[in-house]
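Student: structure, please.
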Amino acid sequence: MKAYSISENGAQPEVCDLPDPVPVKGEALVRIRACGLNFADLLMIKGKYQETPQAPFILGLEMAGVVEELGPDTDGPAPGTRVAVYSGQGGLAELGCFPASRLVEIPDRMSFEDAAAFQIAYGTSHVALDHRAQMRPGETLLVLGAAGGVGLTAVEIGKLMGATVIACARGADKLQAAKTAGADHLIDAKTQDIRQEVKALGGADVVYDPVGGEQWQAAFRACNPEARLIPIGFASGEVPQIPANHLLVKNLTVLGLYWGGYLKFRPDVLTDSMKTLLGWYDQGRLKPHVSHVLPLERAAEGLELLRSRASTGKVVITP
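Tutor: Presented below is the predicted three-dimensional model:
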């Protein structure tokens, strides 16, 4: 099979030929039809992600495809079933063996591209806003990086949950994507003062931040009393330092979120969230935004789109 693999620690990934995998007990063999790219893939290449596998390994955290075979004595979706999988690796290949317990059957109306773009981005935003921040209808949600893979889903889910959504992104094209996703107010991070603009709109009750750096600092200073701030990631490359005295004065709460971490200690949070999200999708209430669909041979180009922030929504690779 073809795969986009890292052969040894420190090496750059490349498309190569590998033996077809064979499922063992507890696994399912999936014919991969689409794989969503994530910022974590870039961190894995550098060996800086919190769960970077030991080389050799195949990149690709989330994918969708068709079950081809179950391992011996394994219960799971029957061969021919359309599924999505979050595995943390192995998605950028034609075939993959994954724990059968992680396979999620996808609705008939859901394309493989949508399914591959769905789990991490929508799951992260829903768990962040619903489970962690417990956001209430009528509150004001500020989304930084609002045109990115997770940012757009936070805008979309925030509106579904009844929030007034302020979207912050860089440039008119990206702001238009956020507006299409349902944002009520738009802030151009290139030209406008985030703190000043948010305060003029009444301040933020919840901050959703996959960016970090200066944008975090501006958002932090535009929070209302009892606001909740959710650091999702640090696409700016700068992990902000949080002044505890300011938390005290405004009664603020910072809520860390690593979506994949729930698999280890509370998988029911992810299961319940995904059930809700797939239901919303089936009702036509969610529409994944995929800006680029590329073949496996162009996986490096897809990752560069993420690195340079040239994409909106998700980039999907089709092995």
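
Student: switch to C-alpha atoms for all contacts and neighbour counts from now on
Tutor: OK.

Student: so the residue most central in space within the chain, which of the three states?
Tutor: The residue lying closest to the centre of the chain (Cα atoms, centre = their mean) is Ala121, at 2.7 Å. Three-state assignment for Ala121 (DSSP: H, G, I helix; E, B strand; the rest coil): helix.

Student: that one: what's it in contact with?
Tutor: Each residue near Ala121 by Cα atoms under 8 Å, 6 or more residues apart in numbering is listed here: 149-150, 153.

Student: same for the longest helix along the chain, what does it pack against?
Tutor: In the chain, assigned by DSSP state H, the helix with the most residues is helix 267-282. With contacts defined as 3 or more Cα pairs under 8 Å, 6 or more residues apart in numbering; DSSP states H and E, the packing partners of helix 267-282 are helix 119-126, helix 262-265.

Student: could you redo the last one with a cut-off of 7 Å?
Tutor: Using 3 or more Cα pairs under 7 Å, 6 or more residues apart in numbering; DSSP states H and E, the elements in contact with helix 267-282 are helix 119-126.

Student: any idea of the angle the helix it packs on forms with helix 267-282?
Tutor: Helix 119-126 runs at 100 degrees relative to helix 267-282, counting by axes from the mean of the first three to the mean of the last three Cα atoms, to 10 degrees.

Student: give the buried residues for helix 119-126.
Tutor: The neighbour-count check on helix 119-126 (16 or more other Cα atoms under 10 Å) flags 119-126 as buried.

Student: same question, stretch 264-280
Tutor: 270-271, 273-274, 277-278.

Student: here is the second sequence; please produce its structure so I can put it next to the first one:
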Amino acid sequence: MERVVQFTGPRQVEVAEQVRAEVPAGHLRVRTRYSGISAGTELTAYRGTNPYLTRTWDPEARLFRDGAAGIEYPVAGWGYSEVGEVVEIAPDLVGTPGLPQVGDMVWGIWGHRSEGIVPVERMIGHTLPAGLEPLAGAFARVGAIAYNAVLAADIHLGEDVAVFGQGVIGLLTTRLAQLSGARVTAVDALDGRLETARRYGAHHTLNARTDQVAEAIRAATAGLGADLAIEISGAYSALHEALRSVAVGGRVVASGFYQGDGIGLRLGDEFHHNRVQLVCSQIGGIPPQLSSRWSVERLQQTFLRLVAEGHVDVTSLVSHVVPAAEAADAYALLDERPAEARQIVLEF
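Tutor: I've put the predicted structure just below:
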């Protein structure tokens, strides 16, 4: 039998058993070792706020349609940060160039389940880099999300960049922005996260609850404002403050997964009067100006290479490694006590 983590309703989690399927042609079986929990996208399904629960995404029209849900409870096997060992290869794939072999550790997306049956095209080039510990492989996707936001920001050497939100992806964004030559101001409402941000290369830190963020950023830049800001928390109030913080004609990259109506976002204020550029970054695509050279696959592979080369530390971001059987407790911790957790990883 196979074990799979599923949401049976808002804030209801169970680990179910399913019959172990055969490996069809063109696929690999991977036995999961680690699976990282997303504190953003996954919590929207856990809490019941994900737009797919009330509407349907039309991929051809590129619009959400009212009237039917795109997903329904139980929502099984969410997760996009898996690492595991190849244990079986379909016979038709034997001898395929570049294919991981039985016994190889690989990273990819097959959800919070004890085994994944994955199409071969999604596994080519997904063997963990030499010397990289398996736990680090769980950061390929979240690292790519941060990397994509930094590419969308188009950072130039010496620019002032504010990063709003210092959860796991925000901390990686801070580090990648600093590696790109920016002087980074990290913003968050939790002092513990700001302390970590300083270790990840932030030049300044500001507490969103106690500091006047936009005013402080303008004071630190001789009144100009940040050249650009990256908002990655998914909070509308943070997006509004990011818009207040940048220079005239500055750029704000919105990379959070915003839920519901935009309460607290006032586009008639600084956004309008300072003619701010507002750019969306979402891992489903690369910034258009880079799409001829970059891909989501390249983002993930390059990020793991940076980790393997020692430029980015990810394993210290893991606060909890939790047996998959205790997944319900892990989600409750992220939902109710975020100050006590950073990256939570399920172990199978």
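
Student: next, Pro72 of the first structure: secondary structure please.
Tutor: coil.

Student: likewise Cys168 of the first structure?
Tutor: Cys168 of the first structure - assigned by three-state DSSP - is strand.

Student: what's around the equivalent of it over in the second structure, how many residues?
Tutor: Counting by TM-score structural alignment, Cys168 of the first structure lines up with Val187 in the second structure. Using other Cα atoms under 10 Å, Val187 of the second structure is surrounded by 29 other residues.

Student: helices along the stretch 1-150 of the second structure, start to end?
Tutor: Assigned by DSSP state H, counting those that start in this stretch, the stretch 1-150 of the second structure shows helices spanning 41-47, 140-153.

Student: next secondary structure after the longest one?
Tutor: On the C-terminal side of helix 140-153 of the second structure, the closest following helix or strand by DSSP states H and E is strand 160-164.

Student: buried stuff in the next helix or strand along the chain from that following strand?
Tutor: The first helix or strand that comes after strand 160-164 of the second structure along the chain, using DSSP H and E, is helix 168-179. By neighbour count on 16+ other Cα under 10 Å, the buried set for helix 168-179 of the second structure is 168-178.

Student: leaving out the residues flanking it, which one is nearest to the equivalent of Glu159 of the second structure over in the first structure?
Tutor: Mapped onto the first structure by TM-score structural alignment, Glu159 of the second structure lines up with Glu139. Nearest non-adjacent residue to Glu139 of the first structure, counting by Cα to Cα, 6 or more residues apart in numbering: Ala163, 5.1 Å away.

Student: quick one, what contacts that neighbour?
Tutor: 137-141 (Cα atoms under 7 Å, 6 or more residues apart in numbering).

Student: hmm, Val165 and the match of Glu159 of the second structure touching each other?
Tutor: No: in this structure, Glu139 of the first structure is not within contact of Val165 by Cα atoms under 7 Å, at 8.6 Å.

Student: between the two, which has more neighbouring residues?
Tutor: Val165 (27 against 18).

Student: what's the burial count for Phe271 of the second structure?
Tutor: Residue neighbour count, defined by other Cα under 10 Å, stands at 24 for Phe271 of the second structure.

Student: I'd assumed Ser81 was in contact with Gly108 of the second structure.
Tutor: Yes: counting by Cα under 7 Å, Gly108 of the second structure touches Ser81, with 6.4 Å between them.

Student: format the buried residues of stretch 264-280 of the first structure as a markdown table; extra columns: distance to Glu51 of the first structure.
Tutor: Shown next, in a markdown table, are those (distance: Cα to Cα, whole Å):
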| residue | distance to Glu51 of the first structure |
| --- | --- |
| Leu270 | 18 |
| Thr271 | 21 |
| Ser273 | 22 |
| Met274 | 22 |
| Leu277 | 25 |
| Leu278 | 26 |
